[in-house]
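Peer 1: sequence plus predicted model, see below.
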Amino acid sequence: MTERLQGQVALITGAASGIGASAARRMSAEGATLVLADIDADGGASLARELANASFVRTDVSVEAQVAQAVEHAVQRHGRLDCMVNNAGLVGAFGSILDTDAIAWHATLAVLLDSVFYGIKHAARAMVRQKSGCILSLASTAGVIGGLGPHAYTTAKHGVIGLTRSAASELAPHGVRVNAVAPGTTVTNMIVQGRGSLEAALGAAAAASPLGTPLMPEEIAAALVYLASDDARHVTAHTLVIDSGVTVAGATGSGQFHQRAAGFMGRMPEAVERTD
């Protein structure tokens, strides 16, 4: 490894699995000191033990105070925060727009969009003080074009891209870069769960790709390292699409989400409580 992130302190949400865990391992190998944040306390703590230069703080990203606490943990422990990765995610509400439950809708946006706002807000407070920093958020090809994800998920990911551009315009004069990564279908535990098996997930990801090969979390992690490094010091307000050409070459849309009976995939966030 080139250790492109030597000396950096990075906070990663949703770090216990999937793209977040891959990013943690790759950033650690590149020299970064890590703070891992996740609602999965066992998984997050286990990964922190695996990586010698990492600590863990349990965080429900749908709760602003908990995101603020994670940022404060990083700053108090290490004296600074160089990179914030807003990665936590779920599939959330799915099914026809005619049947989508409002509580499931709000729960999806709480995890996928509100959390990014909280992450940018509180990381930026620390970074503006130190006059440097990099904020990265996970968008999706579903945030670039319609029809590739459930309605709430698609809405949230469009919002992430818009917020990335807007925040970048304010924070650039303070030396803070703000970018997003928009992966295509990536073979994570979330996708495996949705497809029923790893084999099915690999097949679906390959079938959705004009290049004919599945996109893996490690490839998204490599892009995050690039954007966090000095190699990307003049890159801001940008959404890096990593989709094997799906958004320009075309792929089968996700009718699977719209045609299924309405439901919710993932852990209901603490910020949204069902009263019925």
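Peer 2: On my side now, so go ahead. Numbering: from 1, shown residues only.
Peer 1: every contact and neighbour count from this point should use C-alpha atoms.
Peer 2: Fine.
Peer 1: tell me where the protein has strands.
Peer 2: 9-13, 33-38, 54-58, 83-86, 92-94, 133-138, 176-183, 239-242, 263-265 (DSSP state E).
Peer 1: right, and the ones you listed - which one's nearest residue 45?
Peer 2: Residue 45 lies closest to strand 54-58 among these, at 5.7 Å (C-alpha to C-alpha).
Peer 1: what lies in contact with that closest one?
Peer 2: The contact list for strand 54-58, computed with C-alpha atoms under 8 Å, 6 or more residues apart in numbering, reads 33-41, 44-45, 48-49, 70, 73.
Peer 1: compute the inter-axis angle for that strand and strand 33-38.
Peer 2: Put simply, strand 54-58 runs at 20 degrees to strand 33-38, going by axes from the mean of the first three to the mean of the last three C-alpha atoms, to 10 degrees.
Peer 1: take a look at this one as well, against the first:
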Amino acid sequence: MSGTLEGKVVLVTGGGSGIGRASALALAREGADVVVTDVVDEGGNETLRLIEEAGGKGLFVRGDVAAAADVQRIIGEVEAHYGRLDCAFNNAGIEGAQAPTAECTEENWDRVLTVNLKGVWLCMKYEIPLMLKQHKGSIVNTASVAGLVGFPNIPAYNASKGGVIQLTKTAALEYAEDGIRVNAVCPGVIRTPMIERFIGGSAEAEAQFVAMEPVGRMGTPEEIAEAVVWLCSDAASFVTGDALPVDGGLVAQ
């Protein structure tokens, strides 16, 4: 897929680690200028350094997707610097605390839904008007297999990712005639810092996660990144409103 995004400007939220970092690097590899945003300066700046070290271009803008003022500022900086936004990967998210539905705290519920669902909505709210000016764009949102099938003890996370899928489908229908495609990726069990926190160093927990995957292993952030690149590119020009599982067959069981 060499050069499929040459000359494009792409925004990646949650780009300081995991799937966000891998995707930012893959998008830059394909020729895009990548705007990396994250709440953690160190991670975001490190991703930018890796992009530049590999010969790519971009910038880092710190921001919290759960704060409307931050998102508005980020998109404003993108427009001021580049004058356009061709693609956006709305990836930032958190897992929250683990607990059964009746024991999930209101604080945890509100925080997870605010970051994972409201954050995606806020990003699209400010990305779409900029894309409308150029009558073209591609948005990819990070959902999860947890938005397609149930998992115990993470009710807020499940609800937030199911919401991302429905929000994706809604926006895809609303802006299809404007040349803006909106899709979601639904990662399975991917070896990221989030999964490592779930595992907590337990070999037994790791084995349980691996056992969920029919392919017999966890996925890598780079494997999700390749799906993101494809959805952003013109190779996926007839794909919109899709929630694409990249999951080693997990939801096929």
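Peer 2: Done, it's in. What you see is a predicted model; the values in this text were computed from it and never measured.
Peer 1: out of the contacts of strand 54-58 of structure 1, which end up buried?
Peer 2: 33-40, 44-45, 48, 70, 73 (16 or more other C-alpha atoms under 10 Å).
Peer 1: redo those as JSON lines? Include distance to residue 241 of structure 1.
Peer 2: Below are these laid out as JSON lines (distance: C-alpha to C-alpha, whole Å):
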{"residue": "33", "distance to residue 241 of structure 1": "26"}
{"residue": "34", "distance to residue 241 of structure 1": "25"}
{"residue": "35", "distance to residue 241 of structure 1": "26"}
{"residue": "36", "distance to residue 241 of structure 1": "25"}
{"residue": "37", "distance to residue 241 of structure 1": "25"}
{"residue": "38", "distance to residue 241 of structure 1": "25"}
{"residue": "39", "distance to residue 241 of structure 1": "27"}
{"residue": "40", "distance to residue 241 of structure 1": "28"}
{"residue": "44", "distance to residue 241 of structure 1": "27"}
{"residue": "45", "distance to residue 241 of structure 1": "31"}
{"residue": "48", "distance to residue 241 of structure 1": "29"}
{"residue": "70", "distance to residue 241 of structure 1": "28"}
{"residue": "73", "distance to residue 241 of structure 1": "31"}
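Peer 1: that older thread, could you export the strands of structure 1 as CSV, including distance to residue 166 of structure 1?
Peer 2: Shown next, in CSV, are those (distance: least, C-alpha to C-alpha, whole Å):
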stretch, distance to residue 166 of structure 1
strand 9-13, 21
strand 33-38, 25
strand 54-58, 29
strand 83-86, 16
strand 92-94, 25
strand 133-138, 13
strand 176-183, 9
strand 239-242, 12
strand 263-265, 30
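Peer 1: closest one to residue 120 of structure 1 among those?
Peer 2: Of all the strands of structure 1, strand 133-138 comes closest under C-alpha to C-alpha, at 6.7 Å.
Peer 1: and the residue nearest the centre of structure 1, what does it touch?
Peer 2: Centroid-nearest residue in structure 1: residue 87, 2.1 Å away (criterion: C-alpha atoms, centre = their mean). The contact partners of residue 87 of structure 1, by C-alpha under 8 Å, 6+ apart, come to 12, 13, 14, 15, 19, 20, 137, 138.
Peer 1: can you tell me what it aligns to in structure 2?
Peer 2: Matched by TM-score structural alignment, residue 87 of structure 1 corresponds to residue 91 in structure 2.
Peer 1: number of nearby residues for the closest residue to its match other than its chain neighbours?
Peer 2: Using C-alpha to C-alpha, 6 or more residues apart in numbering and skipping the chain neighbours, the partner closest in space to residue 91 of structure 2 is residue 142 (4.9 Å). By other C-alpha atoms under 10 Å, 28 other residues sit near residue 142 of structure 2.
Peer 1: and what of the one 4 residues further on?
Peer 2: A count of nearby residues for residue 146 of structure 2, using other C-alpha under 10 Å, gives 22.
Peer 1: aligned partner of it in structure 1?
Peer 2: With TM-score structural alignment as the criterion, residue 146 of structure 2 matches residue 142.
Peer 1: same check, this time on residue 179 of structure 2
Peer 2: Residue 179 of structure 2 maps onto residue 175 in structure 1, by TM-score structural alignment.
Peer 1: correct me, but residue 33 of structure 1 touches residue 12?
Peer 2: No: Residue 33 of structure 1 lies out of contact with residue 12 (C-alpha atoms under 8 Å); the separation is 10.8 Å.
Peer 1: ok, so of the buried ones among the contacts of strand 54-58 of structure 1, who is nearest residue 196 of structure 1?
Peer 2: Among those, and counting by C-alpha to C-alpha, the member closest to residue 196 of structure 1 is residue 40, at 21.1 Å.
Peer 1: contacting residues around the closest one?
Peer 2: Residues counted as contacts of residue 40 of structure 1 (C-alpha under 8 Å, 6+ apart) are 16, 58.
Peer 1: same question for the one 10 residues further on.
Peer 2: Counting by C-alpha under 8 Å, 6+ apart, residue 50 of structure 1 makes contact with nothing.
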